[in-house]
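> structure, please.
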Amino acid sequence: MSLSPVTLRRDGTVAVLHIDNPPVNALSPATVQGLIDGLKAFEADASFTALVLHCEGRTFVAGGDIASFDIPDFSATPFNSFLARLEGQARPVVAAVHGTALGGGLELAMACHWRVATPSTRVGLPEVKLGLIPGSLGTQRLPRLAGPVLALDMMSSGRMVDAKTALAAGILDEISELPPLQAAVARAQALAAEGWTLRRASALAVPADKIPDGFLDRTIADAAAKPQYPALGAIARSVVAACTLPFAEGERAESENFMGVLRSPQSVAMRHLFFAERTANKIPGLPRDVTLREVQRVGIVGAGTMGGGIAMTFANAGFPVTLVEATDAALQRGVGIIRANYEATVAKGKLKPEAMAERLGRITPTLSYDDLAGCDLVIEAVFENMDLKKEIAARLGAVCKPGAIIATNTSTLDVDQIAAATGRAADVLGMHFFSPAHVMRLLEVVRGAQTAPGVLATVMKLAGRIGKVAVVSGVCYGFIGNRMAEAYMREAEFLLLEGATPAQVDGAVESTERLGLAMGPCRMLDMAGIDVGAKTVIELDKSGGLPADPSYRVLVRALFERGLFGQKTGAGYYRYDGRKPLPNPDVEALCIELAARHGITRRSDITPDEILQRLMFAMVNEGARILDDGIAYRGSDIDIVWTAGYGFPDHRGGPMCWADLQGLGNVVAGIERLAATCGNAHGYWTVSPLLVRLAQSGGKLREATAPGVK
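Below is the predicted model:
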């Protein structure tokens, strides 16, 4: 029989409900039951003068057990009933808050009569990040304690506030330098001795003078403007209820709003991503006791857009960086761009000038590869050309010290070929950052055929130190993200040749009703650089990787040949007035010319739904093939790549989750329909066997794994 994570202890005349549920004292069903049992024992013992809630470890309760939300008959009633009993006690109840009090943890603390916290404590109600709302009276107690304006901001953004802010707002009652338990017991004893009138949040009303004119109407209207996030509307309605209704009626309103979003597709998708990020770090077959390599100093080869962004990423995280370029002009240009990026951040008030100077001081520019000899990790970040990358790899293999990790930032090329050129392939892997590298969260870690386990484990651990979410990929053209993006761009180009405009193609996937991408494929490639996209196709052609289709990606190569590189040249798929995209008549004429040359029939009946299906089904089908090929370990890893690296909407959960929510049977039928209508001479619309198997078995693509992965 397992022990309860909650125990009732005695500290003099004070009872201590002690929670020990590592790592973050989450409110698991066992923890909730332990709290219920502990409170019952306290109620039965009249010798106690007060009750303290205290948590073991580095934090107070940092949230609920998110997995329990998937239980078909999940109910918040047991915990909410406990909170009502806790708040209703006739003896003082004090929360000893430290670390973070988040979600159900803050709701637990707010049901206490007094909250004493350490100076470093942070509190918040971040349920909106899971597509949910606080379900244990957070929407009712927080506006009563802190006022509706701050409460709404905290719940709608999910942001935490520090202890001083929480104290000033009335969320906390005291900040103490003493250890949490000692401070809370002392306060409980004092409150009991003083005969202090107990302060219950549920008995408070939101003062009319704390509700700004028009606030309630604006709250509802602002949430209605973002229908893709129904939790915002549910939070808004619950806060309005807190301001206008008695507590019991507000409680009913919150319960209805919570249950209304619990099973919503948006919440299913966002909870999926929550677990997917945590699962991505689990590498099948990697020993737990593998020895990590020390990384203290980092080298970067290439001071262009990617190299400069990578240098900033490591400098921001406190690493000294050696930045190498081939010419002084290129080096000075790169350092100038880094400085300009930092200056822009300072101008926005997001970075102090002294912090900028400190970060710049960590970056040492040089023209000598010999200066990389002391680095523990060296990342090659030059443009996508295999010959150039192999030449640099050979130089790094010679100059880097024994045990140093050598990484390539290639976005598409064969990492094993680059690794072989170093002469020390076990030390090599891919570290594919996404542009801008100092902003985007994703790091694709490409595991080569000979990459040593310790090298892989070290880089996965390092990703967290530099603020990235890392996903492991095997070696193939484009890895996970760009291999799928190639299928996506293939269909975007064919649609343009068949008669769709760039605005139509982009609009179909940018529409919040259909998908909600921040940027469609044409705008995306214009921003990234059509020259970059074309060079990857050209390199793939050199390696013999293109299909035997003369019309394949002819448009991007034609734009490249004409010097139309997108925003950087003022014209690409669009022409640009500043950053504003406008129709480009030259592209329409080019599409007509290319369609005629390749026998592609132009038509005027292309609908937004057809565009969405062709782009998404192509991407999903390729994702399933990637899984079957063992390039990705899990469907959830693919979803992280697309949400963290390509701006795929979190409320859709990534392309694999999106396919599940459409119904895999519908996806398979749609691909088969496209094979019949578009033709399938080159296998573009051959359904992945994995998709067929999952559709037949009722499985989920987001939960699928590569062969041999458990």
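> all contacts plus neighbour counts: C-alpha atoms, from now on.
Will do.
> find the centremost residue of this structure, please.
Using Cα atoms, centre = their mean, the residue of the chain that lies closest to the mean C-alpha position is Ala644, 4.9 Å off.
> next helix or strand past the helix or strand where that residue lies?
Taking DSSP states H and E as the criterion, Ala644 maps to helix 635-645. The element immediately downstream of helix 635-645 (helix or strand, assigned by DSSP H and E) is helix 655-662.
> tell me what that following helix is packed against?
helix 608-628, helix 635-645 (3 or more Cα pairs under 8 Å, 6 or more residues apart in numbering; DSSP states H and E).
> please generate a structure for the following sequence too, so the two can be compared:
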Amino acid sequence: MSQTQYATHGDVAVITMNNPPVNGLGHGLRTGIVEGLRRAQADSAVKAIVITGAGKAFSGGADIREFNTPAALAEPSLHTVIRAIEGSAKPVVAAIHSVAMGGGLELALGCHFRVAATGAQIALPEVKLGILPGAGGTQRLPRVVPLEMATNMIVSGAPVKSEKFKGTKLFDEIVEGDVTEAALAFARKAVAENRGLPKVRDLKIEHEDAEAFLQFSLNTAKSVAKNFPAPAACVEAIQAAVRLPFEQGMARERELFLHLVQTPESKALRHAFFGERAASKVPDVPADTPLRAIKSAAVIGAGTMGGGIAMNFVNAGIPVKLLEMKQEALDRGLATIRKNYENSARKGRMTMDDVEKRMSLIAPTLSYDDIGQADIVVEAVFEDMPVKEQVFRKLDEVMKPGAILATNTSTLDVNQIAAFTRRPQDVIGTHFFSPANVMKLLEIVRGEKTAKDVLATTLALSKTIRKTGVVSGVCDGFIGNRMIEQYSRQAGYMVEEGASPQQVDRAIEKFGFAMGPFRMSDLAGNDVGWYIRKRRYVERPDMKYPKIADKICELGRFGQKTGAGFYRYEPGKRDAIPDPVVDKLIEEHRKELGLEPRKLSDDEIVHRLIFALVNEGAKILEEGIAMRASDIDMIYLTGYGFPLFRGGPMLYADQCGLYNVVNRMKDFAANPHGDPSFWTPAPLLAKLAADGKSFNG
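Alright, predicted model coming up:
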């Protein structure tokens, strides 16, 4: 079936791109445009041509379904299409509505004229994939809009509404109403007035001191985005547009594009882009699974986590019943939510009217009887199975049939929790990350009896509340916390062996993590991990743990909330200050163990931490707890501060080469202290390494 539609409206031909959902410029669509142009050229009755898009976009750019396939490079390429448009003997008018992004905007820039609908989103977002516009975007856009505006758009990738371009040469008209009708009228007018066939490529870039501005932009890009080469390369391509004739500028753009495509940073960003989309797909849950309506919600617990979860619903316009057992706790929770919103208002992110509207969507209550009609209820109570049991038995009594019963547990058995009810099919894990109103990740835990429509609804809900939903099976700690436990164990072992907490944190932060393991533990609360370890000592007596973290907790040093943990903290500040008390504790602990401290390199620290994640991730994949390696990476990119430019632990291992990962793990196993048995490669990792394969093959 053709991906374009050709029709004539009197003396104007209309080529309509029709490749849902956003008219991606795939091979079939590119071919259809060229054929439509040729057909219009051959028809003597046609005096002009309009190109537009069917459905909800003019064009969203490249067809992502063709990425990494031969079709993406097949002729006619987008360059060929644009040359055909520019070379048309009859004027070509782009009729732009809704969205013109990436290659879609580059296509429009190749047209002789452009008519846009008010409110259309205009962008060159390629930088977000670690590349740059590769079909003339860096060369043409600065010729039609001010250089500063073009540079900001290309370097940031941010969309701009069409009306912001009023007075520039980008659009010949910006109209209300039917943009295709307006483009038809404009095309006839252009022919009648003999406006010719103007080309963007022939325009000059105008600026008082382009070289100075672009040098400043280049320095800024290198400083602000030091781990990402694409922003600086974007500026270099724009410099070529200023300095060189058009065709030479195009050649420089192409050279920079081809270099960026091969960089590990671009591969990481593209991996994250596709990984986020893959995460929403569950093989045995059809895309057309009917969803349960979520028009109201309830949250059990108004503490830090419960309040943040409630804010997620409210931010999406979903009213929430917020339940607590005591009035003081309820008042405290509501005050914290209000304070968070008022802080956002002070920063200009919302108005005080917005604050009041959102607060009005929260109905506080002390009675379970008030929440029974909610479509979904999320418990955010203490991480203790008897407490969860009490809550879920009560929810089973009061919630209406068909309500989704969600637990925010971070480690406990969702199947056991579901068994406390007579409707385990309605129970699901929704593991939010703190602060829940900020962190992007939602780990969705599918129980053995969770209904498919409950899973599909929860995945859809994650998008509604602007989270990245990733599905996990049931195991202790699920995906994220099960892996981070091994990471934290290795961090503790390395301190026992001779590293300081600040050296470990500095090494992994230099690698790109937002926060090292000890600063992270202090922020989350050291007592949280301590509680889990005490449970492990009973349930998994075979599992060894370094004991420094326990000794820190025994002193009541639970982190930032108590002013002391692995570091000390000044009142009202979050700066982690090394503490001689901790140094002395570590020194005495080493003596108890009979360990002579040794010097650890940053490279050892980083790779013991990362490969601990990788080995446990391989076990999780093999057990089917995670559906795909990219799901693990999405969890670590969106919930654990793993550096985006490295793409997640599993992709990082792939880029190191799994053969090399296994060999490095053998080196770590030779160390008698850091739990040598842990460094036995997971069977899946060993097999992939032996076969020369990767996790993300």
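> ok, the nearest residue to Gly196 of structure 2 once chain neighbours are set aside - contacts?
Once flanking residues are discounted, Gly196 of structure 2 sits nearest to Pro91: 7.1 Å by Cα to Cα, 6 or more residues apart in numbering. Neighbour list for Pro91 of structure 2: 47-49, 111-113, 187, 190-191, 196-197 [criterion: Cα atoms under 8 Å, 6 or more residues apart in numbering].
> between these, which is nearest Gly60 of structure 2?
Cys111 (16.6 Å; Cα to Cα).
> what's the separation between whichever residue in structure 2 pairs up with Gly516 of structure 1 and Leu644 of structure 2?
Mapped onto structure 2 by TM-score structural alignment, Gly516 of structure 1 lines up with Gly512. From Gly512 of structure 2 across to Leu644 of structure 2, the span is 8 Å (Cα to Cα, to the nearest Å).
> before we move on, what about Leu256 of structure 2?
Taking Cα to Cα, one finds Leu256 of structure 2 at 21 Å from Leu644 of structure 2.
> ditto for Tyr545 of structure 2
Tyr545 of structure 2 is 30 Å from Leu644 of structure 2, by Cα to Cα.
> just Ile632 of structure 2 next, same as before
The gap separating Ile632 of structure 2 from Leu644 of structure 2 is 13 Å, by Cα to Cα.
> picking up where we left off before, turn the helices and strands packed on helix 655-662 of structure 1 into JSON lines, columns for distance to Asp213 of structure 1.
Listed next are those as JSON lines, based on distance: least, Cα to Cα, whole Å:
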{"stretch": "helix 608-628", "distance to Asp213 of structure 1": "42"}
{"stretch": "helix 635-645", "distance to Asp213 of structure 1": "38"}
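> mean deviation, the helix or strand containing Leu86 of structure 1 versus structure 2?
Assigned by DSSP H and E, Leu86 of structure 1 belongs to helix 77-87. For helix 77-87 of structure 1, the mean deviation from structure 2 after alignment is 2.7 Å (mean Cα distance after the TM-score superposition for structure 1).
> which secondary structure elements does the helix or strand that that helix is followed by contact?
As assigned by DSSP H and E, the chain's next helix or strand after helix 77-87 of structure 1 is strand 93-97. With contacts defined as 3+ Cα pairs under 8 Å, 6+ apart, the packing partners of strand 93-97 of structure 1 are strand 50-55, strand 114-117, helix 180-194.
> and the longest one, which residues are buried?
In terms of neighbour count (16 or more other Cα atoms under 10 Å), helix 180-194 of structure 1 has its buried residues at 180-181, 183-185, 187-189, 191-192.
> part of a helix, is Gly429 of structure 2?
No. Under DSSP: H, G, I helix; E, B strand; the rest coil, Gly429 of structure 2 falls outside any helix and is assigned strand.
> tell me who's in contact with it.
406-409, 414, 443-447.
> quick one: which of those residues is most hemmed in?
Val445 (32 neighbours; other Cα atoms under 10 Å).
> Pro578 of structure 2 contacts Tyr567, correct?
Yes. Using Cα atoms under 8 Å, Pro578 of structure 2 is in contact with Tyr567, at 5.1 Å.
> so those two - more neighbours on which side?
Between Pro578 of structure 2 and Tyr567, counted using other Cα under 10 Å, the more crowded position is Tyr567 (23 against 16).
> is the more buried one in contact with Ala576, as I believe?
Yes. Using Cα under 8 Å, Tyr567 of structure 2 is in contact with Ala576, at 5.4 Å.
> what is in contact with these two at once?
Contacts common to Tyr567 of structure 2 and Ala576, judged by Cα under 8 Å, 6+ apart, are Arg519.
> gap between Ser434 of structure 2 and Leu644 of structure 2?
19 Å.
> same check, this time on Gly61 of structure 2
23 Å.
> and those two? Which one has more around it.
Under the neighbour definition other Cα under 10 Å, Gly61 of structure 2 and Leu644 were set side by side, and Gly61 has more, 26 against 21.
> ok, now how distant is the more buried one from Val115 of structure 2?
18 Å.
> the strands in the stretch 301-450 of structure 2, which residues?
In the stretch 301-450 of structure 2, strands defined by DSSP state E, counting those that start in this stretch lie at 320-323, 362-365, 376-379, 404-407, 427-432, 441-445, listed in chain order.
> mind putting those in a markdown table, distance to Ala210 of structure 2 included?
Listed next are the strands of the stretch 301-450 of structure 2 as a markdown table, based on distance: least, Cα to Cα, whole Å:
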| stretch | distance to Ala210 of structure 2 |
| --- | --- |
| strand 320-323 | 53 |
| strand 362-365 | 52 |
| strand 376-379 | 55 |
| strand 404-407 | 56 |
| strand 427-432 | 47 |
| strand 441-445 | 42 |
